[in-house]
Structure formats: structure tokens, C-alpha cells
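Visitor: Give the three-dimensional model of this entry:
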Amino acid sequence: MPATRNIQVLSLVATSLAALSVPATVLGAEALYVAGFGGSTQKAFEEQIIPGFEARTGAKVTYVPGNSTDTLAKLIAQKSKEDVSIAMLDDGQMSQAVEQNLCMPLPAFPMLNDIYPKARMSGGKAVGFGFYATGLGYNKGVFAKNGWATPTSWNDLGDPKYKGKVSIAPISSYGMMALVMIARANGGNEEKIEPGFEAMAKKVSPNVLAWEASPATMAQMFQTGEAALIVWGNTRVQPVVDQGAPVAFVYPKEGAVLGMVTACVINGGPKPKLAQRFLEEVLSPAAQVQLAKWAALGPTNSKAKLEPDVARNVVYGPDQVGALVPLDWSVINLKRPDWTKRWNREVER
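Guide: Okay, the predicted model is just below:
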């Protein structure tokens, strides 16, 4: 997700900035402060990746979870006095971080040659460490009960039969991807967004039960069938499947959005060399396997080898990676403020 004038969330920073403050006891000679994702990704790092890194380096890694929008806002607010050494963000927000000069150039380590080209972000300052696909999730129980066929298109979100059964996150999250992909499904694109707004306002919005920002609430609504058709990532749908719910992820015929969780070494942050070592650890085949197993993130390192029972639940291999649709975040970020105002006025009202 030109100069980024679109960080409107900064007005919220004053109340939450303390969450990114590092205690004095952490700022020792070998301390590393990592701002990352919560949920299964946090668990994978804290239980599978960080302990080995600490044992090999003698470092103390403090992992503080948060969503990408809030983390980005806090990093911007702390610019030039950063406590963070490594930041992990969704690709849209990471593109904004790079535009804000928050990231150092990537170190020239050989492992980068093994990273899929789609995971190397433009500018050479950030890199994807996990792929995911954004598409449609549906509750198979509700669909079977109503005699509905499996959804196949982004335009299905606007089918009147799903009135009151659709849930989408706001435009600051999955809503943006839905807007762009519905525009593409109707002859538009990032440069020509009008078909997306027209379909979202006139067809999709009347079907929406909730513009749900909370992953936990979305998961509950999805699991119970209160929300039977949603826009979500495969990494979000899979844990609900693992809990035994009758849900599934769909790659729409127009394509699922290429999603990445990304990382960069923070410009001006403490311990940059140690941070670079941590980034190498995250991109290693061993760590990539753990992220696939525990967080359903598809490997961005082409040398990572997954067992079949893991591979079938993630984006894996050159064919699947190549099939995902990348979004033009440079265009989206430039137009985000205007689109957000229009969304709030016409779509999520």
C-alpha cells in the first residue's frame, strides 16, 4: 500500500504510541526489537524461529505484534528516533514505508538470489517473507442449505441472493483489494476505478452485513455462517478450516490478489547488522518451512521444500506464485485519500 500524504491514522498514534516503546531492560548490547503480526504468525516466530536465532547469536529478541496500519503509523511518528530494528508489514503498507524512507537498502546476501522475483519489492529496500492469496471465503454449510453453487467470481459479492450474508473489511484492509479486483472484473483497473465504485456502491454494499475490521470477529461470523461469503486471505481462512468449520477458500476466475507479508530493516533503528542477520534467518528455507506449517504463509524462498500436507494449504511453487495478481500499489497509494473519502461517502455508509 509519491509522497505519502495518506497516513490518516496518525491522529490515532498519540493514544497507542506507548505500545512501541521499548523497555530500558530490553535495550541491552544484543537486543533486537521486532514489530510484527499477531496471531499464528506471532506464534510461529516466538516458538519456532526466534529461540534458535537467540541461541545462535546471543541476542534477545522482543516481538511486539500489531496490525500493519497501526505499526506503520507508529513508525512514521517515531521517525529519526526509532526503537524498532525490523518491521513486518503487509505489502501495501510496506510500499508506503519505503516511500517514507523508513527502510534501509537490503544487504547483498546470496540468499536473495533464491527469493522469487515477485517477493522483491521495488526499490531494493524490502522483501516478502511469505505469500498469501486474497480471494473469497465461503461457508459450505450455508451454501449447501440454500442450494447455492460455489462462488467463482469477484462479481458474486454483488449477487442479490447473498443479501445480508457478505462481510468485507474496510478500505484500509481487504476492502481496497476487493475494490480494485471488482473494478478489474468489470473492465477497469487501478487507473480506471469507476467500475469498481459503481459495483461496490450499487451491488455489493446492499449485501454487506458488516464491514468487519477485526480478524477474530470475522472468523467467528464466518465459522457460524452469519457471514457466508467474505473477502479474506487464504492464511485467514485456513485456521478456521483447521478448527473444523465447514468453510473453504476460493481463487476467483479473475484471479486472487498477490499478497505478501514483508520485512525491512528500519532506517536509523538500533542494531542494523543484527537486524540484517535476523532478516536472513527469516528468509532461510528452514524458517520458511516453519512459517508455512504454523502460519500458512507460502514460501518466498524457492529453495524451501514443503511436505504435501503443508503445501496444499499454502501458496507454493512457481506456478501458484505466478498465477496471483499483483496490484499496483504506487497508483493505489497515490489515490488512496480520495478513494477513502469516496468509499466512506458511497460504499460503507
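Visitor: going forward, measure contacts and count neighbours with C-alpha atoms only.
Guide: Noted.
Visitor: hey, where'd the strands end up in the stretch 201-349 of the chain?
Guide: 208-211, 229-233, 247-250, 257-265 (DSSP state E, counting those that start in this stretch).
Visitor: if we compare these, which one ends up closest to I332?
Guide: strand 257-265 (13.9 Å; C-alpha to C-alpha).
Visitor: ok so, going back, Serialize the strands of the stretch 201-349 of the chain to JSON lines and add fields for mean neighbour count.
Guide: Listed next are the strands of the stretch 201-349 of the chain as JSON lines, based on neighbours: other C-alpha atoms under 10 Å:
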{"stretch": "strand 208-211", "mean neighbour count": "19"}
{"stretch": "strand 229-233", "mean neighbour count": "25"}
{"stretch": "strand 247-250", "mean neighbour count": "22"}
{"stretch": "strand 257-265", "mean neighbour count": "25"}
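Visitor: Would you enumerate the residues in contact with F143?
Guide: Going by C-alpha atoms under 8 Å, 6 or more residues apart in numbering, F143 touches 149-150, 228.
Visitor: again with I76
Guide: Contacts of I76 (C-alpha under 8 Å, 6+ apart): 100, 102.
Visitor: mind checking how far the helix or strand hosting it is from the chain centre?
Guide: According to DSSP states H and E, I76 maps onto helix 68-77. Relative to the chain's own centre, helix 68-77 is displaced by 14 Å; criterion: C-alpha atoms, centre = their mean, to the nearest Å.
Visitor: cool, and stretch 130-141?
Guide: For stretch 130-141, the distance to the chain centre is 13 Å (C-alpha atoms, centre = their mean).
Visitor: circling back to that earlier point, can you list contacts of the following helix or strand past the helix holding I76?
Guide: Next helix or strand after helix 68-77 toward the C-terminus (DSSP H and E): strand 86-90. Here strand 86-90 makes contact (C-alpha under 8 Å, 6+ apart) with 1, 33-37, 67-68, 71-72, 94, 259-266, 269, 275, 279.
Visitor: Here is the second sequence; please produce its structure so I can put it next to the first one:
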Amino acid sequence: MKLNRLIALCLTAGASMFAIEAHAAGDLNIICSADPEVCDVMKAAFEKQSDIKVNMVRLSAGETYAKIRAEARNPKTDLWWAGTGDPHMQAADEGLTQEYKSPLFDQLQGWAQKQAESSGFKTVGVYAGALGWGYNTEILAKKGLKEPKCWADLLDPSYKGEIQIANPNSSGTAYNTLATLVQIMGEDKAFDYLAKLNGNISQYTKSGSAPVKAAARGEATIGIVFMHDAVAQTVAGFPIKTVAPCEGTGYEIGSMSIIKGARNLDNAKKWYDWALSAEAQSHMKEGKSFQLPSNKNAEIPKEAPRFEAIKLIDYDFKTYGSSEKRKALLSRWDKDIGAQAN
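Guide: Below is the predicted model of the structure:
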């Protein structure tokens, strides 16, 4: 009897352990650095076609980078989806993410493939979008302000307190802006420009898309953002006009990375491959996401700003995606701009 009872207990314990392992095999912990609406759309679409339960948290790209650095010895995240590519590159540079080459690699646009190759396949491009701004046409007309068409125009004293931009420490969008201006003007001139621009900034937000949302609500006149974020507000019915700066502008490669030490690695790879598919990327427009998808066969939203219509710089993702360059630029921004911020 004792032996039979012992066997029964062992079988019960084994079954319990199996149940725990089976449950764990069905989990995936993701940080999403896109807008909440598209995060929700992608989560729902993936769960619909798989038996994997997605636990998703929404954080800005800068916040995510800081989080996975802090948790490097005991990762709680399996995969990081979306957000500007610079912090993804920085995470790769520091060994916080792991190498993975998807079977769908050959289906991707050249800029997405280059992102992967330059990171040693520790990240990959999932979408792209150009930097610019959106302004509220009704407020502009009411206040008698001229249309800002160029970076230089944003320094006009008439825009004092009218502009919002994110903080580059928390926002990948704002770091991309900082790196873009440095590449257009040179570092010293770019920081001179930012010091003058600071006089016109009403708020440095945490999220990269928040400035144009504030403009849509009438809380600001101009929001410096990726152009697709401004387009999203126009599509939603707000009086927002999107601008591509006349001098030229940078762009983002929204990226995806598997965290080194991911507890649910197989499931992370399943999301990774799915998220690079034309089918998955065609879902993004359902979340009012108007970026250019990285899969050549994905449907491009008709409202998406096209690269061929924008004067783009040859953005150096390798240099400005390095940890050393990021630390140097942010340190100078904190000292020269952040300390003087309104």
C-alpha cells in the first residue's frame, strides 16, 4: 500500500510538473514600443493563429533599452518588438540581444536586411518611417503663424512655447532627431540649433508620438515626430498637416530583437518569423500604423509617407546605433539642453 501510494504521489507530482512546463511553453513575454493600438492589433492577430499566450507591455524604445539593460542578468522579457532601431542597435552592441536569422530574411527590403547584417543578426527591421513634424492648421491660422517647412523655420521667435518634442533619453524618436541634426549640421552646430530651439519648446515628452497628439488636441501647435505619427492624427480626423523638412531628414528602421537569455526562446522565434511575414505586417494598418513595412510583399497603407517623395539623408545607423555614440550625445544633451529645459 505504501509503495502504491508513493507511486501515485510521484505520478501526480510528475503530471503537475508537466502541466507547468506545458503552460510555460505556451507563454511569450514581449515589450512593444509601437503605439498601444498597433501593439494590441499585433498581439490579437498572433494569438488568433497560435496557441501561445502573449504577455505584452508597452514601453517607449528608450525605456525598453534601459529595462533590458537593468535585467540583463535575469531577463524577464523574451522579445522586443518595434521602436526606433537605434536603441535596438545599442542593445545588440552591448550583447543584450541574441543572434537569429529568420527563414523569411530574403523577403525583406534591403534596408531591413542591412539593419540585421550590421548588427550581426541581433536585430532586424520590421518597418521604416521618415522624421518630420505635424502642425495644427487651425491653431496656426488662428495665431497668424507661418507654415514651418524647414528645420530652420522652427527657430522663429513666433513659435515660442508652440513646439513639443520628446526627451531623447526616453524616446527613440527624439534620439533619432538628435542624431539626424548632428548628421545634417555637424555636432557643434546641431547643439547650437537645439539650444535655440529650446526657447520654443513647451514640453519634452516621454513618448515620441506624444507631441503630435498634443498638437491634435490643441495643447501645442507643432509636434516633432515621425511623419507617420502625424499622418495617423490626420486620418483620425484632426487638423494636422505633415511636413518633411526642406533641408533633408533622417528616418527610423523600426526593429525587432530577441532578448539574450529569453526563457521562451522557441516562442520568441515563432513571433519573430510571423512578424516578418507579409500577412502579419499587413495587419499593422488596422492599428492606424502608417509606416512602410519591411516585407516586400506586405500591403503598404495608402496614407504612408513614401521615401521617394522625401529628401532623406544617408542615416548612419551603425555609428549612431552604437552605445558609445549614444552615451556621448545624451550626456551632451543633458548638459547643454536638458539642464536649460523649460
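Visitor: still on that earlier bit, so which bits of the helix holding I76 of structure 1 are buried?
Guide: 68-76 (16 or more other C-alpha atoms under 10 Å).
Visitor: now swap in stretch 138-156 of structure 2 and tell me
Guide: So, applying 16+ other C-alpha under 10 Å, buried residues of stretch 138-156 of structure 2: 139-140, 148-151, 153-155.
Visitor: re earlier: take the buried residues of helix 68-77 of structure 1 and lay them out in a markdown table including distance to N234 of structure 1.
Guide: Converted to a markdown table, the buried residues of helix 68-77 of structure 1 look like this (distance: C-alpha to C-alpha, whole Å):
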| residue | distance to N234 of structure 1 |
| --- | --- |
| S68 | 18 |
| T69 | 20 |
| D70 | 22 |
| T71 | 22 |
| L72 | 23 |
| A73 | 26 |
| K74 | 27 |
| L75 | 28 |
| I76 | 29 |
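Visitor: what's the closest of those to P239 of structure 1?
Guide: Of all these, P239 of structure 1 sits closest to S68, with 19.8 Å by C-alpha to C-alpha.
Visitor: Is the closest one in contact with F37, as I believe?
Guide: Yes: using C-alpha atoms under 8 Å, S68 of structure 1 is in contact with F37, at 7.5 Å.
Visitor: For the stretch 1-150 of structure 2, just list every one of the strands.
Guide: 27-32, 53-58, 79-81, 97-98, 124-136.
Visitor: quick check: longest helix of structure 1.
Guide: helix 329-342 (DSSP state H).
Visitor: re the thing from before, could you dump the contacts of F143 of structure 1 to CSV with distance to E99 of structure 1?
Guide: Listed next are the contacts of F143 of structure 1 as CSV, based on distance: C-alpha to C-alpha, whole Å:
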residue, distance to E99 of structure 1
A149, 43
T150, 40
A228, 37
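Visitor: if we go to structure 2, which of the residues you listed are intact?
Guide: Counting by both residues aligned by TM-score structural alignment, their matches' C-alpha atoms under 8 Å, structure 2 reproduces these contacts from these: 149-150, 228.
Visitor: ok, for the residue nearest to the spatial centre of structure 1, nearest residue in space, not its chain neighbours?
Guide: In structure 1, the C-alpha nearest the mean C-alpha coordinate belongs to D90, at 3.8 Å (C-alpha atoms, centre = their mean). Closest residue in space to D90 of structure 1, ignoring its immediate chain neighbours: V261 at 4.6 Å, by C-alpha to C-alpha, 6 or more residues apart in numbering.
Visitor: how much space between the one you found and P285 of structure 1?
Guide: 16 Å (C-alpha to C-alpha, to the nearest Å).
Visitor: and what of G28 of structure 1?
Guide: G28 of structure 1 sits 29 Å away from P285 of structure 1, going by C-alpha to C-alpha.
Visitor: More neighbours: which of those two?
Guide: Between G28 of structure 1 and P285, counting by other C-alpha atoms under 10 Å, P285 is the more crowded of the two (21 against 11).
Visitor: Next up, the contacts around the more buried one.
Guide: 301, 303-305.
Visitor: That one maps to what in structure 2?
Guide: Matched across to structure 2, P285 of structure 1 falls on A278, judged by TM-score structural alignment.
Visitor: For the nearest residue to that match once chain neighbours are set aside, which residues are in contact?
Guide: Take A278 of structure 2 and drop its neighbours on the chain: the residue closest to it by C-alpha to C-alpha, 6+ apart is A298, 4.1 Å away. By C-alpha under 8 Å, 6+ apart, A298 of structure 2 lies in contact with 277-279, 281-282.
Visitor: so which of the residues you listed is the most crowded?
Guide: Neighbour max across the contacts of A298 of structure 2 (other C-alpha under 10 Å) = Q281, 25 neighbours.
Visitor: From G137 of structure 1, how far off is the residue of structure 1 positioned farthest from its centre?
Guide: Residue farthest from the centre of structure 1, counting by C-alpha atoms, centre = their mean, is G147 at 32.6 Å. Distance, G147 of structure 1 to G137 of structure 1, by C-alpha to C-alpha: 17 Å.
Visitor: returning to what we had before: could the strands of the stretch 1-150 of structure 2 be laid out in CSV, adding mean neighbour count?
Guide: Listed next are the strands of the stretch 1-150 of structure 2 as CSV, based on neighbours: other C-alpha under 10 Å:
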stretch, mean neighbour count
strand 27-32, 22
strand 53-58, 16
strand 79-81, 28
strand 97-98, 23
strand 124-136, 27
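Visitor: There's contact between P270 of structure 1 and E82 in this structure, I believe.
Guide: Yes: using C-alpha under 8 Å, P270 of structure 1 is in contact with E82, at 7.5 Å.
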